[in-house]
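>>> predicted coordinates and the sequence they were generated for:
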Amino acid sequence: MPNAIRRYVRFIDRTNEIVGLIMMYMIFLMIGILLYSSIMKTVAIPPLWTLEMAQFVMVTYYMVGGGWALKNDAHVRMDLIYANWQPRTKALIDTVTVLFLIFYLCLLLYGGFSSTSYALKYGETSYSAWSPYMAPVKIIMCFGIALTLLQAVAQLFKDIAIARGEEIS
């Protein structure tokens, strides 16, 4: 594989590793928000923002962590047959399936950009009583989809290298 591709794969792997590790701690923020909400329900009137804010934090947690999950092969896979294949056969099949993933992520990112631009242009808010602006969470979603897309391209390069009998690390 060309040196530029090797550098790209290493850079994207490193980026998603760092971002993924940071995102792991978002779960504690969500737990804190929900704990605060629970305490306030027993002591006083619960604030309107806690449930929706916990949902926004959860969106950040799983959308931005998608690239990390792809990099570390932490996603769900039906491997009844796949587990018994040789690494090169797995890489050939993964090369085809990651192309479908890249296509899907491109469509998702296109829709995300469209939705984000709408939210920014018209000041879209949630329909809840709290009514927060939706643009920040949509921007975060686009960022997470983009990181996952970049990781999928890196995975494609890794699979092609393995299918050719090479290794990229």
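Okay, I see it.
>>> only C-alpha atoms from now on, for both contacts and neighbour counts.
Noted.
>>> all helices for the protein, in order.
3-24, 26-43, 50-64, 66-71, 87-122, 135-163 (DSSP state H).
>>> comparison target, given below:
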Amino acid sequence: MPLLRAFVRAVDALNEHFGRLVALGILAIIALVVMEVVLRYVFAAPTIWGTEVITFLFAGYIMLGGGYTLLHRDHVNVDILYGRLPPRGKATLDVLTAGFTLLYCGVLLFYTGRVALEALATGRTTGTDWNPPLFPVMVSLPIGAALLLLQALSRLVADLHRALTGREIAR
């Protein structure tokens, strides 16, 4: 049990710290959007790179923040039955549905990993006028998927403990 508790603590801490760091990225995205809007509509001089950078940053932001979002149970949830269950019932239902989450995370990690490796190996670019390499954003995808998978495993351990004992795992 101490090993599982240490695993849950480590993964939760990793996603907590990484999520807070990634959250600061929204400030850069906001600044770039404001800059691009001002350049486009006030000066009639949009950049050729602004939209792509914003898109890349937002994709990384979404993927890298997935583990943090799962840690805080902020993903979309159908609450018709779940919201009425006691904590132990919620944990039991989470354990029963964890297989779907883990399967999704595993498939996501596999395919984003393949795409990232391909982008690194081939030097793939966007093909636009600016034509930046795709690997920076592509590498963020499997990292985010791995963080999400680790958090799903941590959540499964914590939910299994609560479902079996009725108590939250000591963190």
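Looks like it came in fine. This is a predicted model, so every value here is computed, not measured.
>>> coming back round to it: could you dump the helices of the first structure to a markdown table with mean neighbour count?
Below are these laid out as a markdown table (neighbours: other C-alpha atoms under 10 Å):
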| stretch | mean neighbour count |
| --- | --- |
| helix 3-24 | 16 |
| helix 26-43 | 15 |
| helix 50-64 | 19 |
| helix 66-71 | 23 |
| helix 87-122 | 16 |
| helix 135-163 | 21 |
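>>> out of the ones you listed, which gets nearest to Ser169 of the first structure?
Ser169 of the first structure lies closest to helix 3-24 among these, at 6.6 Å (C-alpha to C-alpha).
>>> and that closest one, how far from the chain's centre?
Its chain's C-alpha centre lies 13 Å from the corresponding centre of helix 3-24 of the first structure when counted by C-alpha atoms, centre = their mean, to the nearest Å.
>>> what angle sits between that helix and helix 50-64?
Angle, helix 3-24 of the first structure to helix 50-64, by axes from the mean of the first three to the mean of the last three C-alpha atoms, to 10 degrees: 160 degrees.
>>> and helix 3-24 of the first structure, what does it pack against?
Judged by 3 or more C-alpha pairs under 8 Å, 6 or more residues apart in numbering; DSSP states H and E, the packing partners of helix 3-24 of the first structure are helix 50-64, helix 66-71, helix 135-163.
>>> average offset between it and the second structure?
Here helix 3-24 of the first structure is compared with the second structure after superposition; its mean distance to the aligned residues, by mean C-alpha distance after the TM-score superposition for the first structure, is 0.8 Å.
>>> what sits up against that helix?
Contact with helix 3-24 of the first structure is made by 60-61, 64-69, 71, 147, 150-151, 154-155, 157-158, 168-169, as judged by C-alpha atoms under 8 Å, 6 or more residues apart in numbering.
>>> likewise stretch 130-142 of the second structure?
48-49, 56-57, 59-60, 63-64, 108-110, 112-113, 115-117, 119-120, 123-126.
>>> can you pull the contacts of the residue nearest the centre of the second structure?
Note on the second structure: the residue nearest the mean C-alpha position is Gly66, at 2.0 Å, using C-alpha atoms, centre = their mean. Contact partners of Gly66 of the second structure, counting by C-alpha under 8 Å, 6+ apart, are 144-145, 147-148.
>>> switch the cut-off to 10 Å
15, 19, 74-75, 144-149, 151 (C-alpha atoms under 10 Å, 6 or more residues apart in numbering).
>>> with Gln151 of the first structure instead?
8-9, 11-13, 15-16, 66-71, 102, 145, 157.
>>> go with 8 Å
So Gln151 of the first structure contacts 9, 12-13, 16, 67, 70-71 (C-alpha under 8 Å, 6+ apart).
>>> how much space between Phe58 of the second structure and Lys90 of the second structure?
Distance, Phe58 of the second structure to Lys90 of the second structure, by C-alpha to C-alpha, to the nearest Å: 32 Å.
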